[in-house]
Each structure stands twice: as C-alpha cells, then as structure tokens.
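Novice: This is a predicted model, with the sequence first.
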Amino acid sequence: MPSHDAATPAIETRDLTKRYGDVVAVDGLDLAIDSGVVYGFLGPNGSGKTTTMRMLTTLTRPTAGEAFVAGTSITDREGVIDHLGYLPESPPVFDELSARENLHYVAALHDIPRDVASERIASYLERFDLVDAADRRVEGYSKGMRQKLGMVQAVIHEPEVIFLDEPTSGLDPRAARTVKDLVAELADHDVTIFLSTHILSVVEELADKVGVLHEGDLVAEGTPAELKRRAERDESTSLESAFLNLTEDRDDEPVDAVEEPA
C-alpha cells in the first residue's frame, strides 16, 4: 500500500525537460498521476518515452524541471529507489545466475528478509510458470522467460510505483495474460503502474488514463474513451485509430535513440 500522502500524486512532473545537445528529447513535461492508476504512456518510436522513464527512475538526470515519485524528488535517488520498480525493455538479469538466485539478489538489495523473499519468490515462480527452470542459469533462457523474470524482479519488493516498458514483449498469450492480471491486481491495491507499450490493446484493456507523447511533447491526455472521442471518429473507433489521428502528419525524430553523453 502507498505510504506517501494520498493527496500527493504518485508520479508528478513539472516542466520536466531533457536535452542532448541541440536535440530536445522531452520538452517541459507536466504529469500528475494518482495512486492506483494504470497510466498508459504512448508515442511513436523516438517520441521521448524511454527518456522520460529513465528520468523518473533516476537513471538519467533531467536538464531542467523536477519530478517526484511517491512524494520524493528524483534528485534523492536513495529516497526514491525503494518506492519504485522498473522493468526496462531489456530486463536486467545476470546470465551466470539462476532465476532463483537473481531474485534473491534483488530481494537482498531491498533488504527483504530471506524467509519473506523465499516465500514471495516461490509464489511468483509458480505464477509465471518458471518453477521447472528456476534453478537453471539464465543464459539459456528464451526472451519470454527473461521477460517474466524481469517482471518478477520489478515487483518482488512490493513498490508503490512500477514502471513497465513493453512488459508483454516476447510473451506467449498465457504469459501475457498473467502479466495483465498482475497489473490489474496491483492497481486494485493502490499501486501505480506507468505502462509504456506499442501494443495498444494492452493499454485499452488496462489503462485508466493515457498520455500520448510526440516529439517530446504531451499532445493528448485522458481516458481511452476520451481520446477516441477526441479523434472525432464513430463510437467503434479503436484506441489505435485515435493514436494515429493524434500523431499523424508529424515527422518522427529518433529521440530515444540518442546516446547520452558520458
């Protein structure tokens, strides 16, 4: 359950900006996302989504503006880190360790008592159908198995805010259903989910609110139904149609692909 003041947004940004030289990756982003909200973060490739997530998870410093996660400024990395979970597009797993060892390592980083960690790990391994492979080295895992392991790593410490970048990538339908059910279950317990994906049906099913980022700017925000109405199509219009309408006739710049200076 969230421990910060319920009146304070779980995620808040004010004029959040990131530049790489002359390239503006994220331009004055303002967000306020409440506890328990599943926020679908959409945008074409290179729109600034990954850069935004990296700033909010303290992996990249903003050029300007400020942001808060669970009421704590992202400038306080130690203060923020235990409040958030993060699944990047490529899960950060150690190939030389087994899945069980990876999870115990992450649990130890978050000071979870070993008996508590063992119980949670056993439950998640069962839930994600990884029991038979739990003690095998991860180097032999498929993309889908790595993705499931990365998802467990993101939630094992029961964070208040979870950032998910393409969480169903590489998953078969059954595993994707498990991820979607877990997201819904966490949101029911007031965990905030910041969900970035190109699979719009996932956003349409799960998101309470959607933000559309394009060329570093937030060009639209609202419920999936509101975005459909904004697209000025008929009632059967999908979120995909609304998304395409909102981002049409714009030139995409490969912002997310820009290398951050050393």
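Specialist: That came through fine. Since the model is a prediction, treat every value here as computed from it, not as a measurement. Residues are numbered from 1 along each chain as shown.

Novice: going forward, measure contacts between C-alpha atoms and count neighbours the same way
Specialist: Noted.

Novice: just the strands in the stretch 151-262 of the chain please.
Specialist: Secondary structure of the stretch 151-262 of the chain, counting by DSSP state E, counting those that start in this stretch: strands at 161-165, 192-196, 209-214, 217-222.

Novice: Which stretch among the ones you listed is buried most, on average?
Specialist: Stretch with highest mean neighbour count among these: strand 192-196 (a mean of 26; mean count of other C-alpha atoms under 10 Å).

Novice: Please name every helix or strand in contact with it.
Specialist: strand 38-42, strand 161-165, helix 173-188 (3 or more C-alpha pairs under 8 Å, 6 or more residues apart in numbering; DSSP states H and E).

Novice: Included below, for side-by-side comparison, is a second structure:
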Amino acid sequence: MGLMVEAVRTQGLYKRFGQQVAVGGVDLIVPKGSFAGLVGPNGAGKTTTLSMITGLLLPDGGLIEINGHNVWADPVSVKAHIGVLPEGLRLFERLSGRELLLYSGRLRGIPLEETSRRADELLRVMDLVESQDKLVIDYSTGMRKKIGLASALLHNPGVLFLDEPFEGVDPVSANTLTDVLRRYTESGSTVIFSSHVMDLVERLCDWVSVMSRGHIVAQGPLAEVRGDQTLNEAFLDLVGARGSGDEGLSWLGSSGGPR
C-alpha cells in the first residue's frame, strides 16, 4: 500500500464555550478520495469540529490542514476549494432553486454560461428540474438538502463537508444524494459527513472517525474500526453506552398503568 495522502488533518484541535470544553484536542485524519464518516452521539462535538475545519468557527487551539493548506492561515483560498452543507441549512429562500444555483456560481466567480450549464446538469441529476422555478421556501426537507448539495458542488470542490446530510430526508431523496456523493468520491474527491445513524455510515463509508465527549476514540478504515461486530455494536462499546436496559421503568408496559 502506498503512502496515504491526507485530504484533512487536524492536530490538537480545541474549542471551549465558557466552562464547557466542546472539542478537547482532536487529531482527525481523512485520506484523500475517501467517503468518510464522522460519527458520535449528539453533543459529542461533531458540528463544532466541522465548523472549525471549514473556517466557520475560530478554534481556541490546534492545527487544521485541508489538502496540505493551513485553513486559518489562508481561509479564503481554502474556502475556494471546499464545499459545505451545514446543519440547519440556511438558504436564500426567496430565490427559486435555479436562481440559487446561478447566484452561487456568480459568488464563486464562475462565468454565467458555465454556471448555467452546471446548474442544468445538477438540477437534472438531483431530480429538481420540475421544481427549479419554485421558491426554495416552498421546498421540502429532502429538496432543500438536494439544492443545498447542488450549490455546494457547483464549483467542483476537492473536499465536501456535510453535517447530518440525511437528517429528515425521505428515502427517494436520500438515494439521489447517495448516488451523487458516490460518483463524486469515485472521481478522487473526498466526502466527510457527520452522522449518528450507524447503519447509514456502514453502508456508505470506507473510513470512519468516532467521536465521544469532544475526543476521537477510534479512527481508521471502516472494517478496522468495526472489527467483527456491526459498526453500531462497536460504536456502543467505544462510547461506553451499553446498559443492561432492565434498571428502572418497572411501571412501563402491560403490567403497569391503571386498569
């Protein structure tokens, strides 16, 4: 096996909010060309980590490199080569889907004719052609995620960051998103997405980083992290979340309650 080329690397990444340490010294590695999952329970620090890596939130300490470039030394240059689909996606809702893509292209400095051509292709692949003239405010959750992904892909970034991209998305839209992301990584680009849905990560990813309480507790190829268990079983062991399930709640079920 050749030398691993890293798309993303952090060293000692640290962030606190008041007394609370949200990210407590994270060393994240993501190989170039991988479909990588950043997994952890809610509150593990995934969104904070991704926000720092993508230049949206200033770290309190640590180093971040994307394709060898220091994110916080030259944020504008790095942002030109990444795509981001943040959690709680905020879009320009009074634009139509097509207008949103054309606007994104102009913001990125792509000539209008090329932007228009790429927008046409993305709308077709995302199955949004019939909705392209509807205002984004009237889009469903699945449609919003698809137009958000189209917008993040328009400038052909080398690394794509997605925060809970399948949250609240219907199965048909999720299938479309998955197909597009697979094609993207097969071309040598890198996808990093955060999730707490283990079977989704198991199905899509070849690399996984497990976060718990602001730290990375396991990281590497999916098969290595999982071992001979399902990823969900390995994850529960890693984050120390296995309970016997029989303590308390004696009142719950058919034996309890008023007759």
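Specialist: Thanks, I have it. Computed from a prediction, not measured in an experiment: that's the story for all the values here.

Novice: Now distance to Ala64 of the first structure too, for the strands of the stretch 151-262 of the first structure, in a markdown table please.
Specialist: Shown next, in a markdown table, are these (distance: least, C-alpha to C-alpha, whole Å):
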| stretch | distance to Ala64 of the first structure |
| --- | --- |
| strand 161-165 | 21 |
| strand 192-196 | 21 |
| strand 209-214 | 18 |
| strand 217-222 | 15 |
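
Novice: For the strand ranked longest in the second structure, grab the matching residue range in the first structure.
Specialist: Scanning the second structure for the strand with the most residues, using DSSP state E, yields strand 6-17. Strand 6-17 of the second structure corresponds to residues 9-20 in the first structure, going by TM-score structural alignment.

Novice: Now the matching stretch: buried residues?
Specialist: Within stretch 9-20 of the first structure, the residues scored as buried using 16 or more other C-alpha atoms under 10 Å are Pro9, Ala10, Ile11, Glu12, Thr13, Asp15, Leu16, Thr17, Lys18, Arg19.

Novice: With stretch 67-76 of the second structure instead?
Specialist: Asn67, His69, Asn70, Val71, Trp72.

Novice: Three-state assignment for Glu99 of the second structure, please.
Specialist: helix (DSSP: H, G, I helix; E, B strand; the rest coil).

Novice: if I line the two up, what does it land on in the first structure?
Specialist: Looks like Glu99 of the second structure aligns to Glu101 there (TM-score structural alignment).

Novice: gap between that match and Asp115 of the first structure?
Specialist: According to C-alpha to C-alpha, to the nearest Å, Glu101 of the first structure stands 14 Å off from Asp115 of the first structure.

Novice: the more surrounded of the two?
Specialist: Glu101 (18 against 9; other C-alpha atoms under 10 Å).

Novice: Could you look up the SS state of the residue lying closest to that one once chain neighbours are set aside?
Specialist: Nearest residue to Glu101 of the first structure in three dimensions, chain neighbours excluded: Asp135, at 7.8 Å (C-alpha to C-alpha, 6 or more residues apart in numbering). What three-state DSSP gives for Asp135 of the first structure is coil.

Novice: give me the number of residues near Asp135 of the first structure?
Specialist: Asp135 of the first structure has 14 neighbouring residues, counting by other C-alpha under 10 Å.

Novice: and what of Val23 of the first structure?
Specialist: 13.

Novice: what residues are up against the aligned partner of Ala242 of the first structure in the second structure?
Specialist: Aligned by TM-score structural alignment, Ala242 of the first structure pairs with Ala234 of the second structure. Ala234 of the second structure makes contacts with Val225, Arg226, Gly227, as judged by C-alpha atoms under 8 Å, 6 or more residues apart in numbering.

Novice: so what corresponds to the first one in the first structure?
Specialist: Per TM-score structural alignment, the equivalent position to Val225 of the second structure in the first structure is Leu227.

Novice: Check Ser51 of the second structure too.
Specialist: Mapped onto the first structure by TM-score structural alignment, Ser51 of the second structure lines up with Arg54.

Novice: wait, isn't that match in contact with Thr60?
Specialist: Yes. The pair Arg54 of the first structure and Thr60 qualifies as a contact (C-alpha atoms under 8 Å) at a distance of 5.3 Å.

Novice: Strands of the stretch 1-150 of the first structure, residue ranges please.
Specialist: So, for the stretch 1-150 of the first structure - with DSSP E, counting those that start in this stretch - the strands run 11-20, 23-33, 38-42, 64-69, 72-73, 84-87.
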